[in-house]
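# predicted coordinates and the sequence they were generated for:
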Amino acid sequence: MDESRISLTIVPSGGDEGSVLVSDFLKQVDALKKLVGYASRTNTVEARIVGLSMNSPASVEIEAFNASNNAAVPVGAFFHDVYNVVEKAATPINLEREVFDTIKDFASVVGKGVNSTIIVAAGNEIKFDIIAKDRIDGIFGQDYSRHGTADGMLEAVNIHGKINNCALYPLVGPKRISCRFEEHLFKKIKPALGKYVMIEGILKYRWREKFPHAADIHKIDVLPSWDEQPSFEDILGMASNATHGEASEEFVKARRYGW
């Protein structure tokens, strides 16, 4: 069994005489390509079409391969997890939110022009029909909020109609955090525009996401620019007695392994 190959069969609602919209076909192929890309955390996995049938039902065979060396990549374990999501309403802990979103997106075309879709990977037959679609919709957990802080570049302030929105662009984590601020904070928001800041407030998280996607700002502080940061020469020797006379190597070892 070739664990790098995945087949996709799309069954139209009209049976053998039915047809599939190009938009539905492309949406499912694109979603399958994304799923293949999520199959490995260590390699950049791409997908290529190695088989195509235009008869009804339409079918496509895809091979997963390593983009750096063109070698085939086994994806059986990953699609076994996808099978458990679709067929058993499971939520494997190793699957991140983006995988569930893509599975949901893949299933979204079922019910109108598409009667069902079947993915076969490494012996797992994964059937997407109306029942599976409802099952997938039901597994998503609740989004949540908590008090916290986040830092990043502040941009895109919009105060039209007192909407009071802005965007935070962190160096790590999410590409963008959509923020809302109270009217009284505008005097602090305005001079912070285009600068690196620390916000504090209610951070909003989607189910299974590690980083916030939105925030209600209660406090904002402009952080020092890189030019204002101390150099290594500035901090050299500023805590000369930190180890109380013990050699720095022994000091670090004791704290690294002493517990």
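Noted; the coordinates are in hand.
# switch to C-alpha atoms for all contacts and neighbour counts from now on
OK.
# can you give me the strands in the chain?
5-12, 45-53, 58-66, 114-121, 124-128, 144-158, 165-169, 177-181, 196-205, 214-222 (DSSP state E).
# including mean neighbour count and distance to Gly37, could the ones you listed go into a markdown table?
As requested, the strands of the chain are exported to a markdown table (neighbours: other C-alpha atoms under 10 Å; distance: least, C-alpha to C-alpha, whole Å):
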| stretch | mean neighbour count | distance to Gly37 |
| --- | --- | --- |
| strand 5-12 | 22 | 13 |
| strand 45-53 | 16 | 5 |
| strand 58-66 | 20 | 8 |
| strand 114-121 | 21 | 14 |
| strand 124-128 | 20 | 18 |
| strand 144-158 | 16 | 28 |
| strand 165-169 | 21 | 25 |
| strand 177-181 | 21 | 25 |
| strand 196-205 | 20 | 24 |
| strand 214-222 | 19 | 26 |
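# this is the other structure I want to compare:
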Amino acid sequence: MSNKFKMIVKGDEADESIRLADLVDQLNALKQALNQVDASLGGGKASDLYYRVTKITMNSPATFEVEAVSRSGKVAQGRKVVSKLSRDIQSVMSGKRPKDSDLDLMESYKALVRPMQRHVMEVSFQFEKQHVQLPRNLDIKVDDILGPDQVERGSMVGSLDVLDIHNRRNMFKVYPVVGPKSIKCSFNREMLPQAIAGINHFVQITGLLHFKKAEKFPHLIKVDSIEILPEKSDARPLASLRGIAPDAYGGLVSTEYVEKVRNGEW
């Protein structure tokens, strides 16, 4: 498999031209999918790849030739990313979950067809001699593969960041100490002061945890409460407890007290 491929996009304007906003969204979706594929191949850690457009043809339809390039000159990684992108898309189209595909990667495949809900008529890829046209319902296929949410009440601890209240979204992300890179959190408008206060702090988020089948960790929390946890600098050191209860041993020194406990005399 080559480290190059083509993306073909047809708009619904005259001569199949594309609206600028839709083209930007389509290219961003492609970039996000490529980054997620790269990270999945590295066990969650991205490599040194970047992606460059080596050729653009606007002679209806618009065609973009994309190359995966390694800063260290390792061509193999770019080939692996392009190959996995091709295999994964075809797996999703056939209703199967691709190997080593976490929730973020699956969500990035949904985003590839989001512009088709507006003014993009068709999106397809050319991998060497193989032409793959994305179905308009690729996002539904992803949802069917992931299955419905399983919901349970619980809590997660992590750092609160990326607060978004635009158009009343009322969302933020929590970055857990263990588990997934981040979890989306939805909250009521009345909790905005607590959400703002929690930014860049470790918090305990309690609420309804939404899981996908075969996933160990939630992808969404509908928040009931936000508790800001004390910073390490706020915690009292053990040394500060010295002398806090001088009469705890009934007038005995600690060694005498322990000896009496061991002998069953207390």
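Arrived safely. This is a predicted model, so every value here is computed, not measured.
# export the strands of the first structure as CSV, with columns for distance to Phe78 of the first structure.
Shown next, in CSV, are these (distance: least, C-alpha to C-alpha, whole Å):
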stretch, distance to Phe78 of the first structure
strand 5-12, 12
strand 45-53, 12
strand 58-66, 12
strand 114-121, 9
strand 124-128, 11
strand 144-158, 27
strand 165-169, 32
strand 177-181, 30
strand 196-205, 25
strand 214-222, 30
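# and the residue nearest the centre of the second structure?
Asp104 (4.5 Å; C-alpha atoms, centre = their mean).
# which residue in the first structure lines up with that one?
With TM-score structural alignment defining the correspondence, Asp104 of the second structure maps onto Glu98 in the first structure.
# what's the closest of the strands of the first structure to Ala90 of the first structure?
strand 124-128 (13.4 Å; C-alpha to C-alpha).
# so which elements touch that closest one?
Using 3 or more C-alpha pairs under 8 Å, 6 or more residues apart in numbering; DSSP states H and E, the elements in contact with strand 124-128 of the first structure are helix 76-88, strand 114-121.
# try 10 Å
strand 5-12, helix 76-88, helix 97-107, strand 114-121, helix 130-139 (3 or more C-alpha pairs under 10 Å, 6 or more residues apart in numbering; DSSP states H and E).
# the first one vs the second structure - mean distance after superposition?
In this case it means strand 5-12 of the first structure. With mean C-alpha distance after the TM-score superposition for the first structure, strand 5-12 of the first structure departs from the second structure by a mean of 1.6 Å once superposed.
# so where is the helix ranked longest in the first structure in the second structure?
Longest helix in the first structure, counting residues (DSSP state H): helix 22-37. Under TM-score structural alignment, the match for helix 22-37 of the first structure in the second structure covers residues 20-35.
# name the residues of that stretch that are buried.
Buried residues in stretch 20-35 of the second structure, counted by 16 or more other C-alpha atoms under 10 Å: Asp22, Leu23, Asp25, Gln26, Ala29, Leu30, Lys31, Gln32, Ala33, Leu34, Asn35.
# for the last one, what are its contacts?
The contact partners of Asn35 of the second structure, by C-alpha atoms under 10 Å, 6 or more residues apart in numbering, come to Ala29, Lys45, Ala46, Ser47, Leu49, Tyr50, Tyr51, Val81, Leu105, Ser108.
# repeat for the fifth one
Residues in contact with Ala29 of the second structure (C-alpha under 10 Å, 6+ apart) are Leu23, Asn35, Ser108, Tyr109, Lys110, Ala111, Leu112, Val113, Arg114, Pro115.
# swap in 8 Å and give it another go.
Contacts for Ala29 of the second structure (C-alpha atoms under 8 Å, 6 or more residues apart in numbering) come out as Ser108, Ala111, Leu112.
# hang on, isn't the first one packed against Val37?
No: here Ser108 of the second structure does not reach Val37: they are 9.3 Å apart, not a contact under C-alpha atoms under 8 Å.
# compare those two (neighbour count), which wins?
Val37 (28 against 21; other C-alpha atoms under 10 Å).
# once you drop chain neighbours, what's closest to the more buried one?
Spatially, and ignoring its direct neighbours in sequence, Val37 of the second structure is nearest to Val81 (6.1 Å; C-alpha to C-alpha, 6 or more residues apart in numbering).
# before I go, just wanted to say thanks for your time.
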